[in-house]
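Colleague: below is the sequence, then the predicted model.
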Amino acid sequence: MRVLRAGDAALLVETGDLATAHRLNAALRDTPLPGVVDVVPGEQTVLVVADASADLDRLAARLPRLPLPGDAEGDADPVEIPVVYDGADLDEVADLTGLSRDELVRRHSAASYTVAYLGFSPGFGYLSGLDPALHVARRESPRTAVPAGSVAIAGPYAAVYPSRSPGGWRLLGHSGLRLWDVSRDPPSLLRPGTRVRFVAKERP
């Protein structure tokens, strides 16, 4: 674990792997350190933002010694996301991977996913754990508007669009589950380290 200064009020912790980033984020989330005002986990990093009262050198020395939980989410059950597999790119992804539609759906819904990090838009979780057979590139021409709830893949990740937005990921289906809701605390249903399962549903 390496700790670097990131400007005048933050530290960047390079954890070296996703699991340690999640565990450090969970430790800082569950037991906030004095002076720390925000924690932003990445795939193999954690950005620790402090206020003017914090001694960054002392904080930098303390971070590698923090006791980390064994699992970022403990015994929490995975978030189940119901999916109707009717996406506009389903047939194209089947052609790219050489799989039938049924096998594509089976592999996508059989995998166990973990939220690697959040980004792109509020509540958008980059889900690791996608079957390598389903790793396909983003579309060459992004769509100007992807509906909220669209279930998609790109490269090694799966995701669900939490709101209507432009996007270039390949669409496999849609879900009615709300991933981002400002009336909820916290607004995002997903957070780094959350486990996720997709559950295939028939079209209503």
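Modeller: Happy to help now that I have it.
Colleague: going forward, measure contacts and count neighbours with C-alpha atoms only.
Modeller: Fine.
Colleague: ok, residue 14 - contacts?
Modeller: 1, 2, 3, 4, 44, 45, 46 (C-alpha atoms under 8 Å, 6 or more residues apart in numbering).
Colleague: distance-wise, check it relative to residue 5.
Modeller: To residue 5, residue 14 is 11 Å away according to C-alpha to C-alpha, to the nearest Å.
Colleague: so what sits against both of these two?
Modeller: Contacts common to residue 14 and residue 5, judged by C-alpha under 8 Å, 6+ apart, are absent.
Colleague: got the contacts of residue 14 as TSV, with distance to residue 177 columns?
Modeller: Conversion of the contacts of residue 14 to TSV gives the following (distance: C-alpha to C-alpha, whole Å):
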residue	distance to residue 177
1	37
2	38
3	38
4	38
44	28
45	29
46	28
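Colleague: which of the residues you listed are buried, as a ChimeraX select command?
Modeller: Restricted to buried positions by 16 or more other C-alpha atoms under 10 Å, the ChimeraX selection for those reads:
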select :3,44,45,46
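Colleague: measure stretch 115-130 end to end?
Modeller: Criterion C-alpha to C-alpha; first-to-last residue distance in stretch 115-130 is 11 Å.
Colleague: for comparison:
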Amino acid sequence: MRVLPVGPDALLLDFGSDDDPAAAGDHAWRTLTDARATGALPTITDLVPGAHTLLVQAESGAGVDVLGVRRALRAAAAGPGQPTHPPTVSIPVVYDGADLAAVAAIIGTAPDEVPDLHRHTLWQVRFMGFAPGFGYLSPAGPSGSSHPFAGVGRRPESRPRVPAGSVAIAAGYSAVYPGPSPGGWYLLGHTDIRLWDDRAEQPALLTPGTLVRFVTEGEDG
């Protein structure tokens, strides 16, 4: 892990050199989130995870308690912490995507088996980005690199417009497009659930750490 200053009141934890950068970043995010909740890091106002990084933001003018951050991470590494119970969101999907056959060809299965692989996977939001409410989901647990979708990259050509609610996969992640936008992910289906509502107290349905179950439209989550 590298610790990089980002101005006087923030620092970036970079896990790119770790054996499993995504897992290391997720562990650090959970550890520091727990430390904030117990009051151990009172000046930290936000933790922003990325694919292989974690931005630690402090109050303006307060500076970052680098020693406190390192102390919390060392304590977590020294022994097991308390189990976390992240919220779970069920997203109903109609699996009618234009790329089902293309994904099936890449992973060597039948098109009608692709929806089963997707909905039988428990996904977890690793970080947010690209657009408001857009969560990058990877398979929960340590088996992400061996998942059948892990070898599915991006489409050779991006689409100029992907409809809102499109359920897609690319580069080991799954996502739901909160609004219409260009996109180069493989489309598996669509949902009517709203991912972003800027009038709501919490605009984003998904937040880092949330578990996501995709279910066939009409089934119970």
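Modeller: Good, I have the coordinates. Owing to the predicted nature of the structure, the values given are computational and were not obtained by experimental measurement.
Colleague: could you get me the TM-score between them?
Modeller: Superposed pair, TM-score by TM-score structural alignment, normalised by the length of structure 1: 0.85. Supporting alignment: 198 aligned residues with a C-alpha RMSD of 2.3 Å.
Colleague: biggest separation within the contacts of residue 14 of structure 1, which pair?
Modeller: Largest separation among the contacts of residue 14 of structure 1 by C-alpha to C-alpha: 4 and 44, giving 13.5 Å.
Colleague: where's the residue lying farthest from the centre of structure 1 relative to residue 29 of structure 1, distance?
Modeller: In terms of distance from the mean C-alpha position of structure 1, residue 53 ranks first, at 31.4 Å (C-alpha atoms, centre = their mean). Distance from residue 53 of structure 1 to residue 29 of structure 1, counting by C-alpha to C-alpha: 19 Å.
Colleague: which other helices and strands contact the longest helix that structure 2 contains?
Modeller: Secondary structure of structure 2 per DSSP state H: the longest helix is helix 21-37. Packing partners of helix 21-37 of structure 2 (3 or more C-alpha pairs under 8 Å, 6 or more residues apart in numbering; DSSP states H and E): strand 44-49, strand 53-58, helix 66-78.
Colleague: point out the most buried one among the ones you listed.
Modeller: The highest average neighbour count among the helices and strands packed on helix 21-37 of structure 2, using mean count of other C-alpha atoms under 10 Å, belongs to strand 53-58 at a mean of 22.
Colleague: how much does it stray from structure 1?
Modeller: Compared with structure 1 after the fit, strand 53-58 of structure 2 shows a mean deviation of 1.9 Å (mean C-alpha distance after the TM-score superposition for structure 1).
Colleague: so that strand matches what in structure 1?
Modeller: The alignment of strand 53-58 of structure 2 onto structure 1 (TM-score structural alignment) spans residues 45-50.
Colleague: with stretch 173-193 of structure 2 instead?
Modeller: The aligned range for stretch 173-193 of structure 2 is 157-177, by TM-score structural alignment.
Colleague: what about the strands in structure 1?
Modeller: Applying DSSP state E to structure 1 gives strands spanning 2-5, 10-14, 36-41, 45-50, 79-84, 113-118, 125-128, 143-146, 150-154, 157-160, 165-167, 170-174, 195-201.
Colleague: now render the helices and strands packed on helix 21-37 of structure 2 as TSV, adding distance to residue 123 of structure 2.
Modeller: Formatted as TSV, the helices and strands packed on helix 21-37 of structure 2 follow (distance: least, C-alpha to C-alpha, whole Å):
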stretch	distance to residue 123 of structure 2
strand 44-49	16
strand 53-58	20
helix 66-78	24
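Colleague: so which of those comes closest to residue 95 of structure 2?
Modeller: Across the helices and strands packed on helix 21-37 of structure 2, closest to residue 95 of structure 2 is strand 44-49 (C-alpha to C-alpha), at 29.7 Å.
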